[in-house]
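A.B. asks: The sequence and its predicted three-dimensional model are supplied below.
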Amino acid sequence: MAKLKLLAIIWMVLVAMLAGVLYTPMPEGLEDPFGATVFMAGYKVAMSFPLVVREFLGQGRFLDNLEAIQDPILGEGDRSPITSWFGGLNVTRATIEGVPVIVYKHWDADDDKLRPGLIYFHGGGWTLASADTYDWTVYELALATGAVAINVNYRNAPQHPFPAAFDDVVSVTRHILRHGKQFGIDVSRVGVAGDSAGGNLAAATALHLSKKFPDLPALKYQALLCSFIQGLTFHLPSHIDNAETLPSLYTKTVTAFTSLYLGLGGRNGEFHGSMFLENRHVSPEFRTKSKFAKYVDVQNLPEKYRTAKNAAPTAKESHNETVFQRIKSVLVDPRFSPLMADDLTNLPAAIVVVQKYDVLRDDGLLYAKRLRDSGVETVLHEGKGFHDDQMKILPDLLRSKTGLKAFKNVCEFILRKTKSN
């Protein structure tokens, strides 16, 4: 009996310790703290713990470990996608223009009825995740919108830095716009969508095809969810105030991903990540006085978000001119920073999803304003949630109300833009 009591006590202590580790304090004003707590616990188990443990054991620093955990996340092999067992859709692997994809077709998509097309680009900071990581999310999007969905497994950094991911997603999108009928897709009703880094790729693709390939059928929409839109500054109010609010995405993680995507990884990965975090990757003159400065002016944000409540990270040194000259042209390249494009007119209709407690909130707000000012039909969904809130990685019963709202609004927007005339 004594041994059983001891085991019970040990078990309760371990459970209490695990609960303490998995618990994340929620910011005041979050719409659904319980849903956010469940999400963050799952996120810590899947993502944060492997990084922390590896770093604690001396097996590498933050950026090194981001690279190290790619293989188990990306290694889908030849197995069937998990959702192929769900029913409701025919889910198969394919290759388009040399890029692996997962295709989600409705059972009647092989007859003469052509359906809308939805091309999805996954998040993960251009560095982590894969089409398989987003299998459930894209499956649900295909079901809800009635579209034939293409889930693109583009190449990841640091092995394949910019513009590899962009080139992959553009190649796939161009192929679908030219040959979509082969997949049961009506090429006059195709749109692009993505979250985080995938939202960046979706915005850049919509912009690029609109300006460079007017001979192709025009995209009907772009769905940009909690997206990275610019890399000129990492001191917007949302970068500062939400820097370490919730572990789904910290500002230091954004800057780490950015440095890897721009080919600045390797042994100096931590150095470059901190440089971006302190805004030392750009000269102060260029950031504040060039023609691009107006695009990141906080006066373009809603008044309630124009002033950061916290102080920005203090730069330990002056800007690094060598790095700045190396990446200067990319920072203002619309393929990387869609917000830096001189002309945003005549782009496909957009839904821009932002969440109050997301470090990328202000990127989305700035882009939505510029799109509207350029005459582009733009729906802004402003939630009181966090980064990744809209992802389908849990049963609806355990998902946050904020995420469910965002997902529902995105699907309704896509349905409106792709309905048959």
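C.D. replies: Thanks, I have it.
A.B. asks: Please count neighbours and contacts with C-alpha atoms only from this point.
C.D. replies: Fine.
A.B. asks: what's the helix or strand for the closest residue to Val187 other than its chain neighbours?
C.D. replies: Leaving aside its sequence neighbours, Val187 sits nearest to Leu177 (Cα to Cα, 6 or more residues apart in numbering; 5.3 Å). Using DSSP states H and E, Leu177 sits in helix 164-179.
A.B. asks: okay, now the one to match up with it:
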Amino acid sequence: MDPELEAFVPLFPPANLNDPATDRKNFAELAGSVPKPDTSGMTVEDHVVPGDPGVPVRVYRPDEAQGAVVWLHGGGWVMGTLDTEHPWAARLAEAAGAVVVSVEYRLAPENPYPAALDDSYAALAWTAEHAAEFGVDPARVAVGGHSAGGGLAAGIALRARDEQGPAIRFQLLNQPGLDDRQESWSARNFTETPWVNRAKVASMWGHYLSGQQATPYAAPARATDLSGLPPAYVASAEFCPNRDENIEYALRLLQAGVSVELHQWPGTFHGSQAILTADVSQRQIAELGGVLRRALAG
């Protein structure tokens, strides 16, 4: 493991999701400990996507933007709010020079699948409809997310393809949760990895699916046809249960004729880019922004 990251491992709370209320409190405390982002070069506004229920979103608008991304937070479908995602959404907007629409989708276990997917898809449709108001071309709208949010981004890309929904220019998938079956080598063997391990992944999927059979929109790795999807960037962490399913999904996208950039980050663990003092974390965040900037400008 990267020594700059390893020093922080003892500071992380236990890697489980057995008590959602406590886990959400711990998650909020971790997010609150991250240095605040500089938002002086952008406008930040809260909106509600109309619907039943409405979906809260926070829109980050840099002074000059090439396009927009519907950004879906991590947290195992159980944790996360607009406020906990604020440090990352603002940094992405700055690094990418893009409008970031951060989505507060409904959380499990109170709201299991497909609540989060439906909210995310509604936010995508709303963003495409209002893109011109944000000063961007509706043809330059991407989807992206971290962890569970990356899985949601991949899921709404599949749904948009199948339902002839809003055009998506790009998928930015950072350590996405894609496969509920947990059959890969990394999913089976990473039982003691920091922050996320096999048991925590099982809890995530258990809360999200709530006894339902996973569909490809819930677990995109189950999709048998990946053709016709937008180009993608897929990032994995070396010591992460999701690692092998991330790499396999990227390979399957390539085999289906989808252009893909794949980066497996050595020495990292799931979510370790939150440790901003580490050189590798700074490179990860910069790369996410740079990749999105190029995808929206090209």
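C.D. replies: Looks like it arrived, so ask away. Computed from a predicted model, the values in this text were never measured in an experiment.
A.B. asks: in the second structure, what residues pair with the helix holding Leu177 of the first structure?
C.D. replies: Using TM-score structural alignment, the residues of the second structure aligned to helix 164-179 of the first structure are 115-130.
A.B. asks: Report the buried residues of that stretch.
C.D. replies: 115-128 (16 or more other Cα atoms under 10 Å).
A.B. asks: which residue lines up with Ala197 of the first structure in the second structure?
C.D. replies: Ala197 of the first structure maps onto Ala148 in the second structure, with residues paired by TM-score structural alignment.
A.B. asks: wouldn't its match be in contact with Gly75 here?
C.D. replies: Yes. Ala148 of the second structure lies in contact with Gly75 (Cα atoms under 8 Å); the separation is 6.3 Å.
A.B. asks: so what's the residue nearest the centre of the first structure up against?
C.D. replies: Centroid-nearest residue in the first structure: Ser196, 1.5 Å away (criterion: Cα atoms, centre = their mean). The contact partners of Ser196 of the first structure, taken as Cα atoms under 8 Å, 6 or more residues apart in numbering, are His122, Gly123, Gly124, Gly125, Leu225, Cys226, Ser227, Phe228, Asp388.
A.B. asks: Contacts only, for Gly375 of the first structure.
C.D. replies: Contacts of Gly375 of the first structure (Cα under 8 Å, 6+ apart): Thr345, Asn346.
A.B. asks: how about 10 Å then?
C.D. replies: Counting by Cα atoms under 10 Å, 6 or more residues apart in numbering, Gly375 of the first structure makes contact with Leu344, Thr345, Asn346, Leu347, Ala349, Lys369.
A.B. asks: what's the counterpart of it in the second structure?
C.D. replies: Match for Gly375 of the first structure (TM-score structural alignment): Gly257.
A.B. asks: and its match, what helix or strand is that in?
C.D. replies: Judged by DSSP H and E, Gly257 of the second structure forms part of no helix or strand.
A.B. asks: Relative to Arg222 of the second structure, how far out is it?
C.D. replies: Per Cα to Cα, to the nearest Å, Gly257 of the second structure is found 18 Å from Arg222 of the second structure.
A.B. asks: One more: Gly228 of the second structure?
C.D. replies: Gly228 of the second structure is 16 Å from Arg222 of the second structure, by Cα to Cα.
A.B. asks: Counting neighbours, go ahead and name the busier of these two.
C.D. replies: The residue with more neighbours, out of Gly228 of the second structure and Arg222, is Arg222; 17 against 14, by other Cα atoms under 10 Å.
A.B. asks: mean per-residue distance, the longest strand belonging to the first structure to the second structure?
C.D. replies: Ranked by residue count and defined by DSSP state E, the top strand of the first structure is strand 185-195. Compared with the second structure after fitting, strand 185-195 of the first structure deviates on average by 1.0 Å (mean Cα distance after the TM-score superposition for the first structure).
A.B. asks: what's the angle between that strand and helix 164-179?
C.D. replies: 160 degrees (axes from the mean of the first three to the mean of the last three Cα atoms, to 10 degrees).
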